[in-house]
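A.B. asks: Build me a model:
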Amino acid sequence: MCLGNVHAANVPVGFADRLIATGLNSPTSMTILPDGRVLVVQQNGIIRTIKNDALLPGNFYAVPNVDSFSERGCLGITADPGFATNHYLYIYCTVKEGATSHNRIFRVTESNDVAVPGSEQLILRLPNVPAGVQWHMGGALRFGPDGKLYVAVGGQEDLREPVETSNSQNLANPFGKILRLNPDGTVPPDNPYINTAGAYSYNYNLGLRNPFAFDIQPGTGLMYINDVGAGTWEEINRGQPAVNYGWPAYEGDNNDPRYTNAVFSYSHTTGCAITGGAFYNPLNTQFPASFTGKYLFADFCNGTIRTLDPANPTVAADFVSDIANPVNLAVAADGSVYYLARNQNVGDSADVGSVSKIVFTNSQVPRITQSPQSRTVFLGDPITFTVAATDATSIQWQRNGVAIPGATSTSYTIPQTTAADNQAIYTAVTTNSFGTATSAPAVLTITSNRFPVPSITTPAAGAGFNAGDTVTYSGTATDAEDGTLPASAFTWRIDFMHDTHSHPFMAETTGQSSGSVIVPGFEADAPNTWFRLYLTVKDAAGQAETVFRDVYPFGQLSELNPVGTPRNGEGPIELNMNNGEAAAGDGSTISLGRIPYAKGIGVHAPSDIRYDLGGTCTGHFLADVGIDDIAQGAGSVAFQVLLDGQVAFDSGVMRGTDLRKTVKLSIAGVKELRLLVNDGGDGNTLDIANWAGARVSGCPVPTPAPPPSTTPPTTPSTETPNPSPLGAGGGGCSMRPDGTFDPTLPGLILAALASVVWRRRKSVR
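C.D. replies: As a prediction, this is how the structure comes out:
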């Protein structure tokens, strides 16, 4: 059992990544105070203090009446420019008020590492969150050199609305905007829309989707806004008064003079959600001079921090990689860079968030990229500790500071643990010609208490859903010592999954063995979506175990019978995998732009598939199309969709280097859906094409008919997978059965089968 899947980041030579704090519950933001203390905001409203790089045991503050449903919650914090004398802190949270919720900015006063009781002062109450909206709250806060408080507010729309009716384009509300206000909450008289009839007077600019983070450069006042995109582009926008950034008309660059282009944007081939951002202008420069003035930004999905030069913002430079879900960045006065990671991309519990910092050491000693993790195992079970380091020429494992004879590889295994191993401390010393580096210590705890065994009963394996359905969840759990566990031992959670990232939906709910929830229409236009239901049970001794089940929307074409035998350029069409060679079932996971799909149809040009819809559907046909990554940039094809014999979609020639295209077509009353793929005119070598995530909505719920080639390329075990760098140690923390970690493809194997229930062991809490 592990204390959290904290994976050391990959940093350049001369830098070091140091873990500062773990055990944080869904952290969202942080601020560094002038004296070096770090305040970390959790989505649930609990604010923690890090002092001298150690997490203090108590809370700084617990915000009352927080609504942390889905992406609501406490999302931003910043210190007053005069903090050294007034000790003011400003916080952005979603709070409940009767039957409604709203976001508000309020101020508290700090004293002796906690908020002064009764010091909370309301600064600005925003309008109620629109009914039913769960995502895109924004929340970042920064002070500008003008002394004004700037606030990022999300569009507070779950779906892409028409331009004419969208929140982001409506000056009468604060949604999808940057706001500008005086520190006391009053309106600055020089705000850009102060004299615009009907405008929300705090608005500074508009046309943003979900400005999750932004920063203002010390000295220059340059503002960069990280706007999380929808299906294709992520943006960094220059914050200016009275400009319109174009959402929902556009994401990425456009040639429309009504809208201001981003200073930098990148496609979803290199990430999917831009999060933390910070200018590197510390009081004391620690990094090399080339970093000064650069903008650092993180991507939640591919786990990177990159740098952008404001003087030439055309190309971003790689800096740090292999971070598990970074959400926030901050530059300390001493020049180190702190980052906040949620570490939740592969089914972790809520309490695995972490704070780390990057420092410049100017040393070429080995760099520890993966320390062994503290573990709890049953007496007599085996345990494996793993370390990873770059530039190491030798490794020596130690037990309680004493070298273990023969333990000189990247992993160390105890075949059978004994009582004498309890509380033993294991470290790995890595060496090269420049010196040594020692891993963080891992404590081994031996228990005679067996882990509980949870099981999800409903939704059943293979079940589906439609938006608006009421989904019932239930489960059972037994324990070797306690027998059948009561409802008080159960905790449930639901996340919505989209491509390679997740969105919280139902927060952790404890004390019931069953319940129900109405499934919203989140990302209803995106083919690659599903929800993941987690069940964690805890026995009387505190041992916990988690299982989860993936549930996909109804109407997956891979579960419907085509008319006759489809035509395909090489072997049969493949279901829920790409097209391999001539044999059925010889494909691998569908992947477009390094984004994996558990559902879809893999073909090889020329291909022709027909489905009889019977004229009974009222919704849409959805799919992402493109050449599979397995072609490594080769191949050229053209996709067509015919509805009752009429061409409704034509992709044109797509090559292996092209971005995926999303198809959304109304199929109301359509009788025949026909999917064609032809070669691009240069032969069909490596024309490995995907109808990724292909499904129909608004159709009568089908009875799935299992076809002959549904066997996935790898059948994962229902037991604890093998260890991986993401959760090192002896089984139980890894969520990848292949023993590898690739932050650009989180959940690649996990998403392979909705019918598999995966298990991982959690830490004792």
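
A.B. asks: From now on I want contacts and neighbour counts done on CA atoms only, so please keep to that.
C.D. replies: Fine.

A.B. asks: so how many other residues sit close to Ile20?
C.D. replies: By the criterion of other CA atoms under 10 Å, Ile20 has 16 neighbours.

A.B. asks: how near is it to Arg532?
C.D. replies: Look at Ile20 and Arg532: by CA to CA, to the nearest Å, they are 30 Å apart.

A.B. asks: Likewise for Ile32?
C.D. replies: 34 Å.

A.B. asks: Would you check that Cys74 makes contact with Tyr92?
C.D. replies: Yes - using CA atoms under 8 Å, Cys74 is in contact with Tyr92, at 5.8 Å.

A.B. asks: what residues do those two have in common as contacts?
C.D. replies: In terms of CA atoms under 8 Å, 6 or more residues apart in numbering, Cys74 and Tyr92 are both contacted by the residues Gly139.

A.B. asks: just checking, what's the longest strand in the protein?
C.D. replies: strand 100-111 (DSSP state E).

A.B. asks: Okay, buried residues for it please.
C.D. replies: Ser101, His102, Asn103, Arg104, Ile105, Phe106, Arg107, Val108, Thr109, Glu110 (16 or more other CA atoms under 10 Å).

A.B. asks: sec struct for Thr85, please.
C.D. replies: helix (DSSP: H, G, I helix; E, B strand; the rest coil).

A.B. asks: which residues sit in contact with the closest residue to Leu171 other than its chain neighbours?
C.D. replies: Of all residues not flanking Leu171 in the chain, Ala199 sits nearest, at 4.9 Å (CA to CA, 6 or more residues apart in numbering). Residues in contact with Ala199, defined by CA under 8 Å, 6+ apart, are Leu171, Ala172, Asn173, Tyr193.

A.B. asks: if I look at Ala199, how far off is Gly139?
C.D. replies: Distance from Ala199 to Gly139, by CA to CA: 21 Å.

A.B. asks: do Glu672 as well
C.D. replies: With CA to CA as the criterion, Glu672 and Gly139 are 46 Å apart.

A.B. asks: Now show me the structure for the sequence below, then we'll compare the two:
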Amino acid sequence: MLDVLRMLEPHRMTRVADEVGMNRRASAWVAIGLSLLIGQAHASADIKTLARDLEHPWAMAFVTDSEVLVTERPGRLLYLDLASGTRTPVTGVPTVDARGQGGLLDIELHPDFADNRLVYLTWAGQCEGGNATHLGRGRLTNDQQLADFETLFIATPCVRSTKHFGSRIQFDDGGHVLFTTGDRGERDRAQDLSDHNGSVIRLNDDGSIPEDNPFVGQNEAEPAIFSYGHRNPQGAAQHPETGAVWIHEHGPQGGDEINIPQPGENFGWPETTYGREYWGPEIAPDNKPGTIQPLHHWTPSIAPSGMAFHNGELYVGALAKVHLARLTLDGHQVVNEERLLQDRGWRIRAVERSPDDRLFVLTDQPNGRLVRVIPQAR
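C.D. replies: The predicted structure follows:
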């Protein structure tokens, strides 16, 4: 069996091991060991650095093909003109709690931005009892101000922690805003429906609760929750063909996941996971009845952050394994995976597609970069 598995690509090993009678966890560890033997597929890409000296940039949103808004985790929002190279600080940004993993996080434009100029932000902000992931919006003016900025939602309860805020924002086809929250480093929160943490939150664009949210009218469940059992999701993107919102989330020691949030569904953390405790022991079985299995998982962890669909493939940034993953899909199934930019040593925090269908990444460094990436054809 070992000789057969050696000849296969790493992404196919788990499936073959299952077919020869191993359980899911054993097959995952076979995949780990043999991937180390045969290596990961690597691919080449051309790059062009368009901005430097960004302080821990976290997210970007393209206003035009050559103008982009970039968040920096310490609490700044920049307006970058890629054609001229100028950058302008945007005023009116909320005060953030920039400790640990906290600070100014994601940014997303309203689907009707061309008409209403609304910009959405998530951030770690202080609140009674600690801090929390916040969602708010303001109107971008011609002089780069977020006018009339308002906080739309706070993921309660507030927690005294600097970990696992999430948080990515994505609109769906119905104009609802979805954003992710982490479990704040207190894993049982992700299974508590009276707690917003460890969930995907779904709201109307004004911050109100949609009437068709799955837990509306249920006692002891927060009506803003769309799906739950998530550990720390830091990637979200809308599939260009199906319109479905995809997310990915950090596992512990292994078990990073790609998922498609579904209304009312439990994605398992921490009651089921492919990851292990950082000191080694198993956390939970990897396939608990009543929970949703991931579409794809990484074991060992790559620490995914940021994701975008581009030219029919899915691109995911990796913080720990310092690369850009290019995933080839067959429907919902990942059929091939390659690693780009691994020789650069960059922690890739965000991945975005511009309106003119070019691919960009942000590197998470004190002197981070905004980089255009042109993946070479196979």
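
A.B. asks: Per the alignment, the residue nearest to Leu171 of structure 1 pairs with which residue of structure 2?
C.D. replies: Using TM-score structural alignment, the equivalent of Ala199 of structure 1 in structure 2 is Ala221.

A.B. asks: Could you check how far its match is from Asp192 of structure 2?
C.D. replies: Ala221 of structure 2 is 8 Å from Asp192 of structure 2, by CA to CA.

A.B. asks: The residue nearest to the spatial centre of structure 2 sits in which helix or strand?
C.D. replies: Among the residues of structure 2, Gly235 comes closest to the average C-alpha position under CA atoms, centre = their mean, at 1.2 Å. Assigned by DSSP states H and E, Gly235 of structure 2 belongs to strand 233-238.

A.B. asks: Ok, Ala308 of structure 2 next?
C.D. replies: Applying DSSP H and E, one finds Ala308 of structure 2 within strand 304-310.

A.B. asks: who does that strand touch, helix- and strand-wise?
C.D. replies: strand 233-238, strand 245-249, strand 313-318, strand 348-353 (3 or more CA pairs under 8 Å, 6 or more residues apart in numbering; DSSP states H and E).

A.B. asks: need these in a markdown table with distance to Ile32 of structure 2, can you?
C.D. replies: Formatted as a markdown table, those follow (distance: least, CA to CA, whole Å):
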| stretch | distance to Ile32 of structure 2 |
| --- | --- |
| strand 233-238 | 23 |
| strand 245-249 | 19 |
| strand 313-318 | 17 |
| strand 348-353 | 22 |
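
A.B. asks: give me every residue that touches Asp650 of structure 1.
C.D. replies: Counted by CA under 8 Å, 6+ apart, Asp650 of structure 1 has contacts Ala638, Phe639, Gln640, Val641.

A.B. asks: Phe62 is in contact with Thr71 of structure 2, correct?
C.D. replies: No - using CA under 8 Å, Thr71 of structure 2 makes no contact with Phe62, being 11.9 Å away.

A.B. asks: The two: who's more crowded?
C.D. replies: The neighbour comparison of Thr71 of structure 2 against Phe62 (other CA under 10 Å) goes to Thr71, with 27 against 20.

A.B. asks: Pull out the buried positions in stretch 29-36 of structure 1.
C.D. replies: Neighbour-count burial for stretch 29-36 of structure 1 [16+ other CA under 10 Å]: Ser29, Met30, Thr31, Ile32, Leu33.

A.B. asks: just checking, next helix/strand downstream of the longest strand of structure 1?
C.D. replies: Following strand 100-111 of structure 1 toward the C-terminus (DSSP H and E): strand 114-115.

A.B. asks: Aligned to Trp298 of structure 2, what sits in structure 1?
C.D. replies: By TM-score structural alignment, Trp298 of structure 2 lines up with Tyr266.

A.B. asks: Equivalent analysis for Leu37 of structure 2, please.
C.D. replies: In structure 1, Leu37 of structure 2 lands on no residue (TM-score structural alignment).

A.B. asks: is it fair to say Leu37 of structure 2 lies in a helix?
C.D. replies: Yes - Leu37 of structure 2 sits within a helix when classified using three-state DSSP.

A.B. asks: Which residues are in contact with it?
C.D. replies: Contacts for Leu37 of structure 2 (CA under 8 Å, 6+ apart) come out as Arg6.

A.B. asks: From His332 of structure 2, how far out is it?
C.D. replies: Distance from Leu37 of structure 2 to His332 of structure 2, by CA to CA: 27 Å.

A.B. asks: one step back: return the distance of the strand holding Ala308 of structure 2 from the chain's centre.
C.D. replies: The chain centre lies 7 Å from the centre of strand 304-310 of structure 2; the measure is CA atoms, centre = their mean, to the nearest Å.

A.B. asks: quick one: contacts of that strand?
C.D. replies: Strand 304-310 of structure 2 has contacts (CA under 8 Å, 6+ apart) with 234-240, 248-250, 256, 314-320, 348-353, 357-359.
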